[in-house]
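1. the following block contains a protein sequence and its predicted model.
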Amino acid sequence: MNISQLSYSKHCILVYNNREYFINYRPIKNCIEILLSNPKILQHFIFKYENKKHQEEKSYAEQNSGNWWKYAEASISSSACILFFILYSNVITTDTLGKSSLYSIYISLAL
């Protein structure tokens, strides 16, 4: 993956004793675009609906074995794919009194 394409933005979050404190971040949209621009990575994240069964009963083993995936896949163009990724957040306290916080958001492509 070409990491140099991942651009950072810089934002001043605090000025204390005439000193500025910054946070560096990447916009989520930019991260998704970069990850999906790499065909070697992308091929591992394309899932088609699978009607899984265990002992003749419907089995929900993976995200792409659920009925919602089946209906979502049927509702889009045949040349499109559903991408499964996880967003999660974490709070970062930015001052010593705990009154100011930033929420970081992480993205992970699911396998």
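-> Yes, it's here.
2. C-alpha from now on. contacts and neighbour counts both.
-> Will do.
3. run through who's touching the helix or strand harbouring I32.
-> Element membership of I32 [criterion: DSSP states H and E] is helix 28-36. Residues outside helix 28-36 that contact it (C-alpha atoms under 8 Å, 6 or more residues apart in numbering) are M1, Q5, L6, S7, I41, L42, I107.
4. so which of these sit within helices?
-> The members of these that map onto helices under DSSP state H are I41, L42.
5. which of the contacts of helix 28-36 sit farthest apart?
-> S7 and L42 (20.2 Å; C-alpha to C-alpha).
6. and here is the other one:
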Amino acid sequence: MNNMKSNLSYKKTKVLDHDNTEYFLYHMPLMSCIQNILEISDISQTFVLEYEELYKITKNGKENIYKEQNNRKWWKTTQSALPTGAKILSIILYSDATNCDLLSKSQLHPIYLSLGNIPTWRRNRQDAKQLGW
């Protein structure tokens, strides 16, 4: 987490009152997370906005290769349904439980954000993720 760029502009939103206890969600605005990722200098070099069809030649002819999100059929279908000039921004949200004590009795479940427009090898680096919630 120390390698993630963050402007620490987290917001606190009350989400629930239960048994005289208030529950809050601490979060960073979605657009701030995306902006922080896009400000990384080398991200723009590998950032994809277009569908790319990949094939390999086999004995039976051509076979599709599904290497990245922009090689998938859903990207092609979605892109063809968009208005002219519009592009896909694939937002990936995921959670990973974090132990908060030595006995593993207390856990937090932070939600991270990354972008599917970034190749997997680059997206797996720490700075291509944002702690959003």
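-> Happy to help now that I have it. All values reported here derive from a predicted model rather than from experimental measurement.
7. TM-score them against each other, please.
-> Here the superposed chains carry a TM-score of 0.59, computed using TM-score structural alignment, normalised by the length of the first structure; 94 aligned residues with a C-alpha RMSD of 3.2 Å.
8. what's around the closest residue to Q5 of the first structure other than its chain neighbours, how many residues?
-> Once flanking residues are discounted, Q5 of the first structure sits nearest to I34: 7.1 Å by C-alpha to C-alpha, 6 or more residues apart in numbering. Look at I34 of the first structure: counted by other C-alpha atoms under 10 Å, it has 16 neighbours.
9. quick one: map N67 of the first structure onto the second structure.
-> In the second structure, the residue paired with N67 of the first structure is K73, using TM-score structural alignment.
10. distance of its match from G61 of the second structure?
-> Using C-alpha to C-alpha, to the nearest Å, K73 of the second structure is found at 19 Å from G61 of the second structure.
11. between the two, point out the one with more neighbours.
-> Per other C-alpha under 10 Å, whichever of K73 of the second structure and G61 has more neighbours is K73, with 14 against 8.
12. what do we get in the second structure for L35 of the first structure?
-> Counting by TM-score structural alignment, the partner of L35 of the first structure is I37.
13. and H44 of the first structure, by the same measure?
-> By TM-score structural alignment, H44 of the first structure lines up with T46.
14. look up how far Y23 of the second structure lies from its match.
-> T46 of the second structure is 40 Å from Y23 of the second structure, by C-alpha to C-alpha.
15. helices along the second structure, start to end?
-> With DSSP H as the criterion, the second structure has helices at 30-38, 43-46, 73-81, 120-123.
16. what's the closest of those helices to K105 of the second structure?
-> helix 30-38 (29.8 Å).
17. mind listing what's buried along that closest one?
-> Residues of helix 30-38 of the second structure classed as buried by neighbour count (16 or more other C-alpha atoms under 10 Å): S32, C33, I34, N36, I37, L38.
18. if I look at the match of L35 of the first structure, how far off is K62 of the second structure?
-> As judged by C-alpha to C-alpha, I37 of the second structure and K62 of the second structure stand 36 Å apart.
19. with M28 of the second structure instead?
-> Using C-alpha to C-alpha, M28 of the second structure is found at 45 Å from K62 of the second structure.
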